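Novice: Next input, structure requested:
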Amino acid sequence: MSGQPLTVFQVAGRAMTAQLVRMNTTASNLANAGAVTNSAETAYKTMKPVFRTQIDRASGLATVDVEKIVQAGDAPTKRYDPANPQADKDGNVFEAAVDESRELVDMMETARAYQNNVEVMQTAKQLVVDTLKMGR
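Specialist: Okay, the predicted model is just below:
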């Protein structure tokens, strides 16, 4: 990073953006839980963001960004269900291996992290306002 030092607002904003990506991937995972298809290749795979932390040399503050989104988790579950319209020629379907409990925990953790950054921004804003009032 170069140029002007980062502010606490920029750091918290980047963290909120990263958590929003995490929330969206978690929501997508939950929305696709139980989805079936006729092959392991086309079955939904759980997605997870990979975060990258950097230290801003000018301010000494750490920022976080989403580096990429990767597929994670177990392979799809093969199940014999010849009555299912998605079944392959052998009567098998492949169900997305989404761990709904883990995804719900991730969603709660993400919401907490996002809220913590909202509070950081609110506190920083109040400190700026209070500092400006001191000059009156």
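Novice: make it CA atoms for all contacts and neighbour counts henceforth
Specialist: Fine.
Novice: and the residue lying closest to residue 64 once chain neighbours are set aside, helix, strand or coil?
Specialist: In this structure, residue 64 finds its nearest non-sequential neighbour in residue 53, 4.5 Å apart by C-alpha to C-alpha, 6 or more residues apart in numbering. Assigned by DSSP: H, G, I helix; E, B strand; the rest coil, the conformation of residue 53 is strand.
Novice: Now show me the structure for the sequence below, then we'll compare the two:
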Amino acid sequence: MSMFSIFGVSGSAVSAQSQRLNVVASNLANADAVAGPDGKIYKGRQVVFETVLMDSQASAGVKVSTISENQEPGKRTHNPSHPLADAEGFITQSNVNPVEEMVNMISASRSYQNNVEVMNTAKTLLLKTLQLGQ
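Specialist: This is a model prediction of the structure:
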């Protein structure tokens, strides 16, 4: 693997983690959402990664293959005074678990930071290599 392919591998990981952070942000923004009159609620989403070969080199990167929806039912709370309550007086909330999403966000953020650090280290090594020739 050449030094230049490191940028492709880390760049693909940074891009994938950026998409993961966007999905987590969307999940957290809708964590307390309540079902509307049509009965549809926000369902938590998860990013699914896939390994991808980088060009013709012997290195592999990562990409987002799909974003899947969590199929678990939403939390039902008895609140007959709520304007969106059903005939039995229950409201259905999103199935997003904010604690799990915060852990997911921290993990994605650290992975993003680590890949940026890998690119910075590779850049520094390449610059030092160029300075050897002076």
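Novice: Can you show me the strands along the first structure?
Specialist: For the first structure, strands defined by DSSP state E occupy the ranges 36-37, 46-55, 62-72, 77-80, 92-95.
Novice: returning to that earlier point: which residues does the equivalent of the residue nearest to residue 64 of the first structure over in the second structure contact?
Specialist: Superposed on the second structure with TM-score structural alignment, residue 53 of the first structure falls opposite residue 51. Shown in contact with residue 51 of the second structure (C-alpha atoms under 8 Å, 6 or more residues apart in numbering): 60-63.
Novice: could you dump the strands of the first structure to TSV with distance to residue 118 of the first structure?
Specialist: TSV is the format used below for the strands of the first structure (distance: least, C-alpha to C-alpha, whole Å):
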stretch	distance to residue 118 of the first structure
strand 36-37	38
strand 46-55	19
strand 62-72	15
strand 77-80	39
strand 92-95	37
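Novice: State the distance from the residue nearest to residue 64 of the first structure to residue 62 of the first structure.
Specialist: 7 Å (C-alpha to C-alpha, to the nearest Å).
Novice: Show me where the second structure has its helices.
Specialist: Applying DSSP state H to the second structure gives helices spanning 3-29, 98-132.
Novice: Can you redo these as CSV, where the extra columns are mean neighbour count?
Specialist: What follows is those, written out as CSV (neighbours: other C-alpha atoms under 10 Å):
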stretch, mean neighbour count
helix 3-29, 19
helix 98-132, 14
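Novice: Could you point out which of those helices sits nearest residue 82 of the second structure?
Specialist: Residue 82 of the second structure sits nearest to helix 3-29 of all these, at 20.4 Å, using C-alpha to C-alpha.
Novice: Strand 45-53 and that closest one, what's the angle between them?
Specialist: Interaxial angle, helix 3-29 of the second structure versus strand 45-53 (axes from the mean of the first three to the mean of the last three C-alpha atoms, to 10 degrees): 170 degrees.
Novice: Residues touching stretch 74-93 of the second structure, excluding its own?
Specialist: 31-37, 41-43, 94-95.
Novice: what's it aligned against in the first structure?
Specialist: If you align by TM-score structural alignment, stretch 74-93 of the second structure falls on residues 76-95 of the first structure.
Novice: Format the helices of the second structure as CSV; extra columns: distance to residue 55 of the second structure.
Specialist: Listed next are the helices of the second structure as CSV, based on distance: least, C-alpha to C-alpha, whole Å:
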stretch, distance to residue 55 of the second structure
helix 3-29, 9
helix 98-132, 18
